[in-house]
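A.B. asks: build me a model from this:
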Amino acid sequence: MLRQARVNSIRAAIALAMVAGSCIPVLSEAYPTRPISLIVPFPAGGGTDTLARPLVERLKEHLGQPVIIDNRGGGGSNIGNSAAARSAADGYTLLINTDTMAVLSLLFAKLTYDPINDLTPVGYIASVPMVIAINPKLPVNSVQDLIEKARKDNDSLNFANVGTGTPQHLAFELLCRAAGIKINQAGYRGAGPAINDVVAGHIQFGVFTLGSVLPQIEAGNMRALAVLSDKRHPAVPNVPTIVEAGYKDVQVPIRYILFAPKGMPHAIMTKLNKALESSVASPEMTNVLSRNAYEPLYGSPEEISKLMRDENARWSPIVKELGLRLD
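C.D. replies: As a prediction, this is how the structure comes out:
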């Protein structure tokens, strides 16, 4: 009797598991059936948040459910990243961040998650190049002029560092490393104050995203020496690339990516990737990107995963050489 009860119990458990397993494709096919949360790991009003807001409207159109922004700033984006990594892999919690996620494990020793292995890329959103921008009164006309000035009169130059370990800071260090120079740095909490001081002439130059300084460049308050890319940007067609300046290894674009917790069903991943690509290609999103000097970007989850691993390998020796740690 007892033995038969155990057999029945085992059979019931197997049947339940089979039913649960068979439900996964059905649930994936029906996805989404409720609102989706998009974690923005930065405060409201910042560059990532500004990009996320028009994006969620387009995603809503393609997915048929609201996509609600959840700002969780702090900790160099790690608070929001960690929350996303710990969420269920059911497609109802997503994360927007950049490919700089690839270097977080190099900068922070005590992360509660693995930025590369605990989060899966869904697809690209956009890219924005960075530029070397100077106060227009600085008597240099090219990257090479700037480097020569650093070699001959280092004390006359100061670099506006928008934040230790940021892409802007790492790009600057990469240039200094490639040119064999050292330049004094002034630290800031964000790009806004740094841009203001370069415009005012308190600091001579900085590395910034093109979108953040384009109004100042157009107004003549700043001058761009180079776009840190291999192709010129239509917003500043007369500004040469860093490759033209002779430093092909100092290409540092910022790529915005939609992430999800690892282990998400393939059907949901495919549906999200298609919705994302359609959203990015929409006229409304294209206009937003163009106004802010972003360029739409497309790619598969597999391509982006490879990029993340490659970027981690690229920056690892540089971060170690500089001794950068943020915790």
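
A.B. asks: please make it C-alpha for all contacts and neighbour counts, starting now.
C.D. replies: OK.

A.B. asks: list the buried residues for the helix or strand containing E277?
C.D. replies: Using DSSP states H and E, the element containing E277 is helix 266-281. For helix 266-281, burial by neighbour count (16 or more other Cα atoms under 10 Å) applies to 267-269, 271-277, 279-281.

A.B. asks: now, the most widely separated pair of these?
C.D. replies: Comparing every pair within those by Cα to Cα identifies A267 and A281 as the most remote, at 21.4 Å.

A.B. asks: which parts of the helix or strand just after the helix holding E277 are buried?
C.D. replies: Using DSSP H and E, the helix or strand that directly follows helix 266-281 along the chain is helix 283-291. With burial defined by 16+ other Cα under 10 Å, the residues of helix 283-291 counted as buried are 285-286, 288-289.

A.B. asks: tell me how far helix 283-291 lies from the chain's centre.
C.D. replies: 18 Å (Cα atoms, centre = their mean, to the nearest Å).

A.B. asks: just stretch 310-322 next, same as before
C.D. replies: Distance of stretch 310-322 from the chain centroid (Cα atoms, centre = their mean) equals 17 Å.

A.B. asks: contacts for that stretch next, please.
C.D. replies: 102-103, 106-107, 174 (Cα atoms under 8 Å, 6 or more residues apart in numbering).

A.B. asks: ok, now with 6 Å
C.D. replies: Contacting residues not belonging to stretch 310-322 are listed as 102-103 [Cα atoms under 6 Å, 6 or more residues apart in numbering].

A.B. asks: contacting residues for the spatially most central residue of the chain?
C.D. replies: With distances taken as Cα atoms, centre = their mean, the residue of the chain nearest its centroid is T98 (1.1 Å). The neighbourhood of T98, defined by Cα under 6 Å, 6+ apart, consists of 255-257.

A.B. asks: inside strands: which ones of these?
C.D. replies: Among the contacts of T98, the residues falling in strands (DSSP state E) are 255-257.

A.B. asks: which of the contacts of T98 are buried? Put it as a PyMOL command.
C.D. replies: Buried members of the contacts of T98, defined by 16+ other Cα under 10 Å, are picked up in PyMOL with:
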select buried, resi 255+256+257
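
A.B. asks: would you map the strands across the stretch 101-250 of the chain?
C.D. replies: Along the stretch 101-250 of the chain, counting by DSSP state E, counting those that start in this stretch, strands occupy 119-128, 130-134, 158-161, 184-187, 205-209, 223-227.

A.B. asks: same for the first one, what does it pack against?
C.D. replies: Strand 119-128 is packed against strand 254-261, strand 295-296, helix 301-322, with contacts defined by 3 or more Cα pairs under 6 Å, 6 or more residues apart in numbering; DSSP states H and E.

A.B. asks: so the first one versus strand 130-134, what angle?
C.D. replies: In other words, strand 254-261. Orientation of strand 254-261 against strand 130-134 (axes from the mean of the first three to the mean of the last three Cα atoms, to 10 degrees) gives an angle of 140 degrees.

A.B. asks: for the comparison step, fold the sequence that follows:
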Amino acid sequence: MTSRPFGPADLRQTVMLGLTAASFMFSASAMAQAYPSQPIKFLVPYTAGGTSDAIARQVGQRLGDVLKQPVIIENKGGAGGTVGTALVAKAPPDGYTVLVTLSSHAINPGLYKTLSYDTEKDFKAVTLLANGPQILAIHPKIPANTLKEYLDWLRKNPQESNYASGGQGTPGHLAAELLSSMSEIKFQHIPYRGGGAAVTDVIGGQVNAVWVTAIAAIPHIKAGRLKALAVTTKDRLAALPGVPTVAESGYPTYAVDAWVGMFVPASTPQDRVDILYKATSLALANPELKAALLAQGSEVIGNSPAETSTSVSSEIRLWRKLIAERGIKPE
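C.D. replies: The predicted structure follows:
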């Protein structure tokens, strides 16, 4: 076959192809560099007013300042957080839809027989924002001032062992179940649709005790409407330095440290995950934000995506085992 000479038309075509390729490369590079170029949505899979919502709003404001883009909070509650979580799993993996959720994210795989998503495969971890410690608090009428006194009273009055939590399978519920297992005292669980409602009924005297987040309990403890007996974390809370841990109170291996974390759809480009993580780290370093979280009973965590992923996987195994042993079912 005879080859034809390379002429002006070929030169024009070669130049055009080169320009097209260069344009594509520039556009792809610009896209990567431009993120974020629009508002970011924090989807909280719980109703407004809870721990994850409060922390999402506080962090979102600071993150927006760092990224120079607004962070919008959207609440999609239902089924222990699984409704909103499923929406994020199916969202475009572009870094603009971020799940901000509680440690129920690691509890739900053991609690629900079937989920429309896979907690480990359908999400990439960004970071854990802050811890959400649980507090055991009782109505002031209960004749106990320490955890030991309370448990001794329950042994003598087993009919009084009722307690409220923010819902079936929540960190507060499982924190109570862990102590029930260790103390060999059967507690009567009364699940509510949120920690606020649980606290209200304990203050009103309808229920004797509540296992709930520090954010929900601290204002009422300081006002004398609730009596705090113990916190679930391995260390005492800066906001309640006089309240001992469960571990200090006779159960040295006990520790339940709930958290609020950030996750994105699994196919989100890693460079965008890294941008989110670094920007969130800067937001969490803000002294005013740190002080506000401490006053609520929460402390900044801010661990890396890899650390977060490892931690969540470990917790999934831990809670799955406890849920199976205690026969805990969803509502």
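
A.B. asks: so what number do they get for TM-score?
C.D. replies: With the length set by TM-score structural alignment, normalised by the length of the first structure, the two chains reach a TM-score of 0.88; 313 aligned residues with a Cα RMSD of 2.3 Å.

A.B. asks: who's in contact with G187 of the first structure?
C.D. replies: Residues in contact with G187 of the first structure (Cα under 6 Å, 6+ apart) are N161.

A.B. asks: separation between the counterpart of it in the second structure and H105 of the second structure?
C.D. replies: Aligning on TM-score structural alignment places G187 of the first structure opposite P191 in the second structure. Separation of P191 of the second structure from H105 of the second structure (Cα to Cα, to the nearest Å): 18 Å.

A.B. asks: can you check H139 of the second structure too?
C.D. replies: Distance from H139 of the second structure to H105 of the second structure, by Cα to Cα: 30 Å.

A.B. asks: ok, A324 of the second structure next?
C.D. replies: From A324 of the second structure to H105 of the second structure the distance is 17 Å (Cα to Cα).

A.B. asks: same thing with T200 of the second structure?
C.D. replies: 26 Å.

A.B. asks: the more surrounded of those two?
C.D. replies: Taking neighbours as other Cα atoms under 10 Å, T200 of the second structure and H105 compare with H105 leading, 24 against 16.

A.B. asks: tell me how many other residues crowd the residue nearest to A160 of the first structure when sequence neighbours are not counted.
C.D. replies: What sits nearest to A160 of the first structure in space, not counting adjacent residues and going by Cα to Cα, 6 or more residues apart in numbering, is G206, at 4.8 Å. If you count neighbours by other Cα under 10 Å, G206 of the first structure ends up with 26.

A.B. asks: touching, G206 of the first structure and G163? I think so.
C.D. replies: No: in this structure, G206 of the first structure is not within contact of G163 by Cα atoms under 6 Å, at 11.3 Å.

A.B. asks: hmm, A260 and A85 of the first structure touching each other?
C.D. replies: No: using Cα under 6 Å, A85 of the first structure makes no contact with A260, being 7.5 Å away.

A.B. asks: overlap of the contact sets of the two?
C.D. replies: L119.

A.B. asks: more neighbours: which of the two?
C.D. replies: A260 (29 against 24).

A.B. asks: just the buried positions in the biggest helix by length in the second structure, please.
C.D. replies: The longest helix of the second structure (DSSP state H) is helix 8-34. Under the neighbour-count criterion of 16+ other Cα under 10 Å, helix 8-34 of the second structure has nothing buried.

A.B. asks: now the angle from that helix to helix 270-284?
C.D. replies: Orientation note: helix 8-34 of the second structure sits at an angle of 30 degrees relative to helix 270-284 (the same axes, to 10 degrees).

A.B. asks: what span of the second structure is stretch 150-160 of the first structure aligned with?
C.D. replies: Alignment of stretch 150-160 of the first structure against the second structure: residues 154-164, by TM-score structural alignment.

A.B. asks: skip ahead from the longest helix of the second structure and say which helix or strand is next.
C.D. replies: According to DSSP H and E, the helix or strand after helix 8-34 of the second structure is strand 40-44.

A.B. asks: tell me what angle that following strand forms with strand 259-265.
C.D. replies: 120 degrees.

A.B. asks: next helix or strand past strand 40-44 of the second structure?
C.D. replies: helix 51-67.

A.B. asks: tell me the counterpart of R72 of the first structure in the second structure.
C.D. replies: Counting by TM-score structural alignment, R72 of the first structure lines up with K76 in the second structure.

A.B. asks: meant to ask about G206 of the first structure
C.D. replies: Using TM-score structural alignment, G206 of the first structure pairs with V210 in the second structure.

A.B. asks: surely that match meets A164?
C.D. replies: Yes: under the criterion of Cα under 6 Å, V210 of the second structure makes contact with A164 at 4.6 Å.

A.B. asks: follow-up on the earlier one: out of the helices and strands packed on strand 119-128 of the first structure, indicate the one that is most buried.
C.D. replies: Of all these, strand 254-261 carries the top mean neighbour count, a mean of 24, counting by mean count of other Cα atoms under 10 Å.

A.B. asks: and that strand, which stretch of the second structure?
C.D. replies: Here strand 254-261 of the first structure aligns to the second structure at residues 258-265, judged by TM-score structural alignment.

A.B. asks: could you do stretch 82-95 of the first structure as well?
C.D. replies: Against the second structure, stretch 82-95 of the first structure falls on residues 86-99 (TM-score structural alignment).

A.B. asks: buried ones in the matching stretch?
C.D. replies: For stretch 86-99 of the second structure, the neighbour count (16+ other Cα under 10 Å) marks 86-89, 91, 93-99 as buried.

A.B. asks: contacts for that stretch?
C.D. replies: Under Cα under 6 Å, 6+ apart, the answer for stretch 86-99 of the second structure is 40-43, 122, 262-265, 267-268.

A.B. asks: kindly check the end-to-end length of it for me.
C.D. replies: From its first residue to its last, stretch 86-99 of the second structure covers 10 Å (Cα to Cα).

A.B. asks: for stretch 129-143 of the first structure, what is the distance to the chain centroid?
C.D. replies: 24 Å.

A.B. asks: for stretch 171-178 of the first structure, same thing?
C.D. replies: Averaging C-alpha positions (Cα atoms, centre = their mean) puts stretch 171-178 of the first structure 20 Å from its chain's average.

A.B. asks: against the second structure, where does it fall?
C.D. replies: If you align by TM-score structural alignment, stretch 171-178 of the first structure falls on residues 175-182 of the second structure.

A.B. asks: only the buried residues of the matching stretch, if you could.
C.D. replies: So for stretch 175-182 of the second structure, counting by 16+ other Cα under 10 Å, buried means 175-180.
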